[in-house]
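Need the 3D shape of this:
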Amino acid sequence: DVEAPELAELLAYLKKMVFWSKVEPRDATAELALLSVVGPDTATVLASAGMPVPDGTESDRAAAIEGGGFVRRTARLGKDAADVVVPRHALDAWWERLTTAGARPAGTMAYEALRVEALIARNGLDTDDRTIPHEVGWIAPAVHLSKGCYRGQETVAHVSNMGKAPRRLVLLYLDAGDEQLPTMGDPVMMEGRAVGRVGTVVQHHELGPVALALVKRSVPVDAELTAGADTPARIDPNSVPADEPEPPGRAARAGLRRR
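Now for the predicted structure:
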């Protein structure tokens, strides 16, 4: 599951990394399609559509669909959701079964609004060439800190063991109409200086105009900000991660100094 512009480069890299394992990376875009079921009735809809319903625990997160594909339970978008991967030739049939089972059709605008509300960064939209996994919440779901060599390992290990990420992903409330909304890549300003970068901008059905933004860790939660062309913005305090405990490397170094 990767952004389309990055597919060729990632596939080429994965093929280079095949040594002794019996694996064959390939582009499955023409073979498989993805449907997302989101909301508190996810399990009921899946069962009514004749799909397996994994419970979402570590040991039961995904289950195969008879005839091809699989269901992957996830809590990424709201409290409950599932990714339904089906053979592309059967996409229309599964769409019909899910909607008949009670799912209400929604497009990408609704999906993106829920993604922003859930603080899920999308690569290339909510990241730039300086982004590290710690800044956008990708350590727990995507990085194995005990693994051997991989691209960017030194930076990831250093921040995990010795420090904190220089920026953090937050939700911005925007005080503007459609015609004044900032766009992806616009700066976030505080007292005349750039302190962040705007990512995805959406209109949410409850929150109104909101955006994801990468801002410097030093920016106060209650700071008066502007985004893009002087659009007033403020940080949702509930989107700011809790203070992290002291990194193990720094704690160990402090212990040695006290001896």
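
When you work out contacts or count neighbours from here on, use the C-alpha atoms and nothing else.
Noted.

Residues contacting stretch 109-120, please?
76-78, 121, 136-137, 169-171, 200, 202-204, 210-212, 239 (Cα atoms under 8 Å, 6 or more residues apart in numbering).

Just list the residues touching Leu181, thanks.
Leu181 makes contact with Leu174, Val201, Pro209, Gly228, Thr231 under the criterion Cα under 8 Å, 6+ apart.

picking that back up, and the contacts of stretch 109-120, which of them are buried?
Burial of the contacts of stretch 109-120 was assessed by neighbour count (16 or more other Cα atoms under 10 Å); the buried members are 77, 121, 136-137, 169-171, 200, 202-204, 210-212, 239.

What residues of stretch 184-193 count as buried?
Under 16+ other Cα under 10 Å, the buried positions of stretch 184-193 are Met184, Gly185, Asp186, Pro187, Val188, Met189, Met190.

hmm, back to that, which ones among the contacts of stretch 109-120 map onto helices?
With helices defined by DSSP state H, no entry of the contacts of stretch 109-120 lies inside them.

the helices in the chain, which residues?
Assigned helices in the chain, in chain order: 7-16, 42-48, 91-100, 108-117, 139-142, 153-162, 248-258 (criterion: DSSP H).

Would you mark the buried spots in the fifth one?
In this case it means helix 139-142. Residues of helix 139-142 include none that count as buried (16+ other Cα under 10 Å).

could you dump the helices of the chain to TSV with distance to Ile235?
Below are the helices of the chain laid out as TSV (distance: least, Cα to Cα, whole Å):
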stretch	distance to Ile235
helix 7-16	33
helix 42-48	31
helix 91-100	36
helix 108-117	13
helix 139-142	23
helix 153-162	24
helix 248-258	29
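
So which of those is nearest Ile132?
Ile132 lies closest to helix 153-162 among the helices of the chain, at 7.4 Å (Cα to Cα).

and the gap between Glu191 and Ala223?
Summarising the geometry, the distance separating Glu191 from Ala223, computed by Cα to Cα, to the nearest Å, is 9 Å.

Ok, Pro237 next?
As it turns out, when the distance is counted by Cα to Cα, Pro237 lies 11 Å from Ala223.

try Gly163
As it turns out, when the distance is counted by Cα to Cα, Gly163 lies 24 Å from Ala223.

if we can go back for a sec, dump the buried residues of stretch 184-193 into JSON lines; add distance to Asp126 as well.
What follows is the buried residues of stretch 184-193, written out as JSON lines (distance: Cα to Cα, whole Å):
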{"residue": "Met184", "distance to Asp126": "8"}
{"residue": "Gly185", "distance to Asp126": "8"}
{"residue": "Asp186", "distance to Asp126": "11"}
{"residue": "Pro187", "distance to Asp126": "12"}
{"residue": "Val188", "distance to Asp126": "13"}
{"residue": "Met189", "distance to Asp126": "17"}
{"residue": "Met190", "distance to Asp126": "19"}
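
Can you tell me which of the residues you listed lies closest to Arg151?
Each of the buried residues of stretch 184-193 was scored against Arg151 by Cα to Cα, and Gly185 proved nearest at 25.0 Å.

quick one, what contacts that closest one?
By Cα under 8 Å, 6+ apart, the contact set of Gly185 is Arg197, Val198, Gly199.

Following up with a second sequence; could you model it the same way so I can compare the two?
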Amino acid sequence: MTTAPAQSPLLERPGAVQAVGLDAGVAAHYGDPMREQRMLEQGLAVVDLSHRGVVTVTGPDRLSWLHSMTTQQLTGLAPYTSTESLVLSPHGHIEHDLHLVDDGETAWITVEPGTAPALVEWLNSMRFMLRVEVTDVTESYAVLGEPIGNESLPAEREARGVIAWRDPWPAMGSDTAAYSDVDPHPAAGRVWRELIVPREQLVEEVGDRHLAGIWAAEAERVNAWRPRARKETDHRTIAHELDLLRTAVHLHKGCYRGQETIARVHNLGRPPRRLVFLHLDGSGHVLPEEGAELVKAPGERPVGRLTTVARHVDDGPIALAVVKRNTPVDIQLLAGDVSAAQTVIVNP
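Got it, this is the predicted structure:
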């Protein structure tokens, strides 16, 4: 179950062009995507992510309860420590990617646009007799993204009720595994955080800072090899395929739904598919659509699909894709008539 996002008031800013698809409701750009991306890289811009869902979990049992159902070690989580955890199906397929930070009284979770109601419905079905309360607060809280992660929030922001989640990507967790052999990781040193702000303060929180559209944020994400739920995932995706164990899975915590698949593939097998980074041929005027099939040669059967396509200010047309594990790593792939040069992320 998904719900349509509300239109952001920031779409009223001059030059705003609304995004389509998953990111409808916020701006794709504000008239100059490349400049916006450069401003974002320099830490001078903020991104409207107010279409993301926001869920709160309160009550004294909240962390142990969430710990028991998801992939991450959450018991004993210190206040204002950010983490990432997955909700899996019984067969280990990714259903939700939780961006979670607890302030000592409330666990704040942001999820992909339109998915908060489904998450809340499932969590409520698992409450039983525990002292927890789950609330979809998307109508009351909005999300902003900014490339600042190490600094603490200024006191005046905390006083206004702003909560910050820092993306752990690509740092390794305390008891997990990497499925990429690249060292150093291209996103090493990356800083990115989501600010959860009262929705009525969204415009005020942006203030006079520059705005960058979702195209700029997506280009940064693709260049960091950062997978995103509902972009890089489908109904069959397991965490190993996307190198998501590194930030979202604790390998020796207690039992949870889907754990058998996590353990079996990690200990006994290999994921059937793998995430790759692609440089796309930009000599044409049109890039392939997200979801386009990838083939080794014209007329051959597909070996995968494009999941996210972006134009990077320095690297040009780039993409993330999911391909079959046995796809040769040393060949160029084709998306329609556009060639795509692979960089291995998940080692086959």
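
sorry, back to before: out of the helices of structure 1, the one nearest Arg72 of structure 1 is which?
For the helices of structure 1, distance to Arg72 of structure 1 was read as Cα to Cα. The smallest value, 11.0 Å, belongs to helix 42-48.

Pull out the buried residues from that closest one.
Buried positions in helix 42-48 of structure 1, judged by neighbour count with 16+ other Cα under 10 Å: Thr42, Ala43, Val45, Leu46.

How about stretch 130-144 of structure 2?
Val132, Glu133, Val134, Thr135, Asp136, Val137, Thr138, Tyr141, Ala142, Val143, Leu144.

got a winner among the contacts of Leu181 of structure 1 for most neighbours?
For these, neighbours were counted using other Cα atoms under 10 Å, and Leu174 has the most, 25 neighbours in all.

got CSV for the buried residues of helix 42-48 of structure 1, with distance to Gln180 of structure 1 too?
Formatted as CSV, the entries for the buried residues of helix 42-48 of structure 1 read as follows, by distance: Cα to Cα, whole Å:
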residue, distance to Gln180 of structure 1
Thr42, 36
Ala43, 40
Val45, 39
Leu46, 40
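
Of the residues you listed, just say which sits nearest to Asp178 of structure 1.
The closest of these, once distances to Asp178 of structure 1 are taken by Cα to Cα, is Thr42, at 31.8 Å.

Return the distance of that closest one relative to Asp230 of structure 1.
40 Å.

go on, Lys16 of structure 1?
When Lys16 of structure 1 is compared with Asp230 of structure 1 (using Cα to Cα), they lie 46 Å apart.

who's more crowded, these two?
Each of Lys16 of structure 1 and Asp230 had its neighbours counted (other Cα under 10 Å), and the higher figure belongs to Asp230 (15 against 10).

Which residue in structure 2 occupies the aligned position of the more buried one?
In structure 2, the residue paired with Asp230 of structure 1 according to TM-score structural alignment is Asp337.

Over to Ala28 of structure 1?
Using TM-score structural alignment, Ala28 of structure 1 lines up with Val137 in structure 2.

Please state the offset of stretch 154-166 of structure 1 from the chain centre?
The chain centroid and the centroid of stretch 154-166 of structure 1 are separated by 20 Å, computed with Cα atoms, centre = their mean, to the nearest Å.

Tell me who's in contact with the equivalent of Trp192 of structure 2 over in structure 1.
For Trp192 of structure 2, the aligned position in structure 1 is Ala81, judged by TM-score structural alignment. If you count contacts by Cα under 8 Å, 6+ apart, Ala81 of structure 1 has them with Ser36, Val37, Val38, Gly39, Pro40, Thr42, Arg73, Thr74, Ala75.

Setting the sequence-adjacent residues aside, check what's closest to Ala81 of structure 1.
Residue nearest to Ala81 of structure 1 in three dimensions, not counting chain neighbours: Val38, with 4.2 Å by Cα to Cα, 6 or more residues apart in numbering.

contacting residues around that neighbour?
Applying Cα under 8 Å, 6+ apart, we find Val38 of structure 1 in contact with Leu77, Gly78, Asp80, Ala81, Ala82.

what does Asp167 of structure 2 give?
Asp167 of structure 2 is in contact with Ser82, Thr83, Glu84, His99, Gly149, Val191, Trp192, Arg193, Glu194, counting by Cα under 8 Å, 6+ apart.

same thing but at 10 Å, please
82-84, 99-100, 147-149, 190-194, 247 (Cα atoms under 10 Å, 6 or more residues apart in numbering).

ditto for Glu191 of structure 1
With the criterion set at Cα under 10 Å, 6+ apart, Glu191 of structure 1 makes contact with Ala223, Glu224, Leu225, Thr226.

now do 8 Å
Taking Cα under 8 Å, 6+ apart, we find Glu191 of structure 1 in contact with Leu225.

got it, and the one 5 residues further on?
Counting by Cα under 8 Å, 6+ apart, Gly196 of structure 1 makes contact with Pro187, Val188, Met189, Ala213, Leu214, Val215, Lys216.

Tell me the counterpart of it in structure 2.
For Gly196 of structure 1, the aligned residue in structure 2 is Gly304 (criterion: TM-score structural alignment).

What of Thr183 of structure 1?
Looks like Thr183 of structure 1 aligns to Glu289 there (TM-score structural alignment).

and that match, how far is that from Thr106 of structure 2?
Looking at Glu289 of structure 2 against Thr106 of structure 2, where the rule is Cα to Cα, the gap reads 40 Å.

who has more neighbours, the two?
Relative neighbour count places Thr106 above the other of Glu289 of structure 2 and Thr106, with 19 against 14, counting by other Cα under 10 Å.

so what's the more buried one closest to, chain neighbours aside?
Take Thr106 of structure 2 and drop its neighbours on the chain: the residue closest to it by Cα to Cα, 6+ apart is Thr58, 4.8 Å away.

So that neighbour sits against Asp102, correct?
No. Shown here, Thr58 of structure 2 and Asp102 do not form a contact pair, counting by Cα atoms under 8 Å, at 9.5 Å.

higher neighbour count, those two?
With other Cα under 10 Å as the criterion, Thr58 of structure 2 and Asp102 differ in neighbour count, and Asp102 comes out ahead with 25 against 18.

Show me where the stretch 101-250 of structure 1 has its strands.
Ranges of strands in the stretch 101-250 of structure 1, per DSSP state E, counting those that start in this stretch, are 167-174, 187-190, 193-204, 208-216, 225-227, 231-235.

and of these, who's closest to Ile132 of structure 1?
In this view, these are compared for proximity to Ile132 of structure 1 by Cα to Cα, and strand 167-174 is the closest at 9.1 Å.
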